[in-house]
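> have a look; sequence and predicted model below, questions after that.
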Amino acid sequence: MSPSLYVPDHGRWVVHKPAVLRGWTYDQPALPRGKKCSSDRKLAPVIQEFQQLIEDDPELFMCFHRMFDEVRRPNGNLDQVFDYKGLMVALDRIITQAPRFGGANNLVMGVPMYAVLAPFCNTPSGFNVFTNAKVNAQLHKIFDVWAEFLVSPESRYVLTTKEQCWFNPTALDVMSQRLGTSFYDAWVCRDSDPDKHYGFTSWDDFFTRRFRPHMREVIDPDNPNLITAACEAHVHTIQSNIRAVDKFWIKGHSYSLSHMFNRDSFTPLFVGGTVYQGILSSLDYHHWHSPVDGVVRKTCLIPGTYYAARLDNDPDPDVVSRSQDFVTAIAARALIFIESNNPVIGLMCFVAVGLGEVSTCKITVKVGDRLRKGDDLGSFHFGGSTHCLVFRPQTPLKPFPHVQPGTVQNVNSNIFYIENGTKN
């Protein structure tokens, strides 16, 4: 593996310099069905419906116009999107294609819709657009249409060794660098030949690929005083004394439990407790695993936003990645409450937060299921994502010294121990 290849920052969804996005999104030579990306191609019905929604709602119509006036335009990265109609054309092109590998130089890693929308997310009018319930309901419809293609065999055209496809030598190098082994040795594949898509049946099948058993084993699985990482993720923060209701939209007032849990009846049990949050990149493993032995007490899917972010003045377009705590209160998410077998840990909650693209939170456990540490809980399907572990105030948690903001913690690795309990 070449040491010169730069693996993109964990937690980032788009590149620092959005000028490179123009060619990635607009200059693709052809759609997988052989149709050219021409500007006069009739929009898909779900995109036509989105355009009609904008034009029929005076507030949305105004906001979609204003956000184009408010957006920064560094290096001409939006030179083909002048108004909301151009944006509809861009979205229409995206949902006919599978995400491509952008290359080691421009570091675009497969989130094309957010790549187009990101500059608008950090504008006042864009904030109004992406927190609008009707817009988010329509985005969900668009994602459903896109997902139909991404789960089909036709989407495998990007799973080859060709340029800007996911199994070309550069892409395989980038995906293998942090794992320290080859793609085939790290991931469960149905075929050893990259030209046969490694046996993956669709883009979604590739995106939700699993580690081989030897890659992420639970260490000391019988020690009830150890809590493991639920996801392969970059540590965002660990915060204690979390309030029931707080100003989650203001930096420094990070978590508002009542909003995060959608006012669930379990909320009072966690007031004053601890939140651990980790961010997944587009190249990470996207399955969730139980951090404790225990029993599933409740699961819940909560609809929400996809591209809303806390506004700031940073010229970097990746504002949603800078809003990780903010999105826990408003984005589409899943809750899984687990009663640990260790009474000192007691009830805890895993929160999966889907952000952008086809961010389906798929729960695979049900109430009453008995879990062992490392058992599968569910998965994210295509899209950027973040997650939290939430603990009650009575749980005497201690993070291991290596668990610090900015570090990457492997799924099933030990991240917390119970104070006065046995670490190892």
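Yes, it's here.

> please make it C-alpha for all contacts and neighbour counts, starting now.
OK.

> how much space between residue 47 and residue 337?
37 Å (Cα to Cα, to the nearest Å).

> brain fart, residue 268
Separation of residue 268 from residue 337 (Cα to Cα) stands at 14 Å.

> more neighbours: the two, which one.
residue 337 (21 against 15; other Cα atoms under 10 Å).

> name the helix or strand for residue 174, please.
Here residue 174 sits within helix 169-177, counting by DSSP states H and E.

> what about versus this one:
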Amino acid sequence: MRDFEPSDISRYPTFEDFFTRALKTASRPICNVDDPSHAVVVADSRVVVFNSIGEAKALWIKGKNFSLNDLVMSNEVGDKFRHAAIASFRLSPQDYHRYHSPVQGTIQSFQSLPGDYYQVDPVALQSNVDILTRNRRDFVVMETKEFGEVLFVAIGATDVGSVQIHKKYQRAGETVKKGDELGVFRFGGSSIIVAFQRGSIKFDDDLLGLSEQKIQTSVEVGMSLGWST
């Protein structure tokens, strides 16, 4: 609990307050915080990364009809990320459940989409059911100088009470800094997908190598994710 504020568990009046606990300042240092060409991890989680949607579908997301167009329910948005590189973060109930921006940029658009709360563990993701496109989710598109447009999708899962991107970041034109807290999940497991336009990012080699072996890497907010190309 030393990473959180308050650090005394008795100061949380409800379990929900504990579940959505906030980090202490500087408890998750942001890698190369002043370098906007360096993208960072968005959540305490397990992550896999892929250089294309095709690789992600072949190795990790097996839903037969999965596409980013369906995930965001928009051809206009989805078509911009048709050949995107993907980072998929899975949070468990014991994790810190606030999530942060991977990049520096400007909010271009926000949308909240209704849905269910199916499980998003690896077994579920590798079934033929399109879990991610059926679950409750919020997304923002961010415009950046270094990566072009970046899509950030927060997805609810089993027992999640809500998915909430902060109102500040629901407004087009709002500036966001790398590492800024974008929103929070209420109780339960959850998932995040971040999509980078084709050719805009080089993911860290260690993350790519493990992902190719279908191995998730345990990560924390602010760790290195990759670099703009």
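Nice, thanks for sending it over. These numbers were taken from a predicted model, which means no experiment stands behind them.

> overlay them and tell me the TM-score.
Here the TM-score for the pair of chains, by TM-score structural alignment, normalised by the length of the second structure, is 0.84; 213 aligned residues with a Cα RMSD of 2.3 Å.

> so where is the helix holding residue 174 of the first structure in the second structure?
Under TM-score structural alignment, helix 169-177 of the first structure corresponds to no residues of the second structure.

> start and end of stretch 54-71 of the second structure, how far apart?
End to end - Cα to Cα - stretch 54-71 of the second structure spans 15 Å.

> which parts of that stretch are buried?
54-57, 60-63, 66-69, 71 (16 or more other Cα atoms under 10 Å).

> one step back: which strands or helices does the helix holding residue 174 of the first structure pack on?
Contact partners of helix 169-177 of the first structure among helices and strands, from 3 or more Cα pairs under 8 Å, 6 or more residues apart in numbering; DSSP states H and E: helix 183-186.

> spell out the secondary structure type for the most centrally placed residue in the second structure.
Centroid check for the second structure by Cα atoms, centre = their mean gives residue 192 as the closest residue, at 3.0 Å. On the three-state scheme (DSSP: H, G, I helix; E, B strand; the rest coil), residue 192 of the second structure is labelled strand.

> what's near enough to touch it?
Counting by Cα atoms under 8 Å, 6 or more residues apart in numbering, residue 192 of the second structure makes contact with 88-90, 152-155.

> at 10 Å what do you get?
Residues counted as contacts of residue 192 of the second structure (Cα atoms under 10 Å, 6 or more residues apart in numbering) are 42-43, 45, 47, 87-91, 99, 132, 137-139, 152-156.

> aligned to it, what sits in the first structure?
Per TM-score structural alignment, residue 192 of the second structure is aligned with residue 387.

> right, and residue 307 of the first structure touches residue 136 too?
Yes: here residue 307 of the first structure reaches residue 136: they are 8.7 Å apart, a contact under Cα atoms under 10 Å.

> which neighbours do those two share?
Both residue 307 of the first structure and residue 136 are contacted by 129-130, 331, under the criterion Cα under 10 Å, 6+ apart.

> any chance of these in CSV, with secondary structure, neighbour count and distance to residue 214 of the first structure too?
Putting those into CSV (DSSP: H, G, I helix; E, B strand; the rest coil; neighbours: other Cα atoms under 10 Å; distance: Cα to Cα, whole Å) gives the following:
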residue, secondary structure, neighbour count, distance to residue 214 of the first structure
129, helix, 25, 45
130, helix, 20, 41
331, strand, 24, 34
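
> tell me the one among those residues nearest to residue 369 of the first structure.
residue 331 (26.5 Å; Cα to Cα).

> stretch 50-64 of the first structure: how far from the chain's middle?
Mean C-alpha position of stretch 50-64 of the first structure versus that of the full chain (Cα atoms, centre = their mean, to the nearest Å) differs by 27 Å.

> now stretch 389-402 of the first structure
Centroid separation for stretch 389-402 of the first structure versus its chain: 24 Å, with Cα atoms, centre = their mean.

> what do you get for stretch 155-168 of the second structure?
Remark: stretch 155-168 of the second structure is offset 12 Å from the chain centroid, using Cα atoms, centre = their mean.

> so which bits of that stretch are buried?
Of all the residues in stretch 155-168 of the second structure, those buried under the rule 16+ other Cα under 10 Å are 155-158, 160, 162-165.

> likewise stretch 186-206 of the first structure?
Quick answer for stretch 186-206 of the first structure (16+ other Cα under 10 Å): 186-189, 194, 197-206.

> closest to residue 417 of the first structure out of these?
So of these, ranked by how close each gets to residue 417 of the first structure (Cα to Cα), first place is residue 186, at 28.0 Å.

> distance of the counterpart of that closest one in the second structure from residue 110 of the second structure?
Under the alignment (TM-score structural alignment), residue 186 of the first structure maps onto residue 3 of the second structure. Applying Cα to Cα, the value for residue 3 of the second structure to residue 110 of the second structure is 30 Å.

> ok, back up a step: what about residue 307 and residue 136 of the first structure, which has more around it?
The neighbour comparison of residue 307 of the first structure against residue 136 (other Cα under 10 Å) goes to residue 307, with 27 against 21.

> wait, what's in contact with the more buried one?
When contacts are taken as Cα under 10 Å, 6+ apart, residue 307 of the first structure is in contact with 113-114, 117-118, 120-122, 126-127, 129-131, 136, 139, 319-320, 327, 331, 354-357.

> pretty sure it is in a helix, no?
No: assignment of residue 307 of the first structure by three-state DSSP gives coil, placing it outside any helix.

> mind checking how far it is from residue 351 of the first structure?
With Cα to Cα as the criterion, residue 307 of the first structure and residue 351 of the first structure are 18 Å apart.

> list the buried ones in stretch 138-146 of the second structure?
For stretch 138-146 of the second structure, the neighbour count (16+ other Cα under 10 Å) marks 138-144, 146 as buried.

> how near is the closest residue in space to residue 7 of the second structure that isn't next to it in sequence to residue 68 of the second structure?
Spatially, and ignoring its direct neighbours in sequence, residue 7 of the second structure is nearest to residue 1 (5.1 Å; Cα to Cα, 6 or more residues apart in numbering). Using Cα to Cα, residue 1 of the second structure is found at 37 Å from residue 68 of the second structure.

> reformat the buried residues of stretch 54-71 of the second structure as TSV; add secondary structure and distance to residue 210 of the second structure.
Below are the buried residues of stretch 54-71 of the second structure laid out as TSV (DSSP: H, G, I helix; E, B strand; the rest coil; distance: Cα to Cα, whole Å):
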residue	secondary structure	distance to residue 210 of the second structure
54	helix	17
55	helix	13
56	helix	13
57	helix	16
60	coil	12
61	coil	16
62	coil	18
63	coil	21
66	coil	23
67	coil	23
68	helix	23
69	helix	27
71	helix	25
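
> many thanks, we can stop here.
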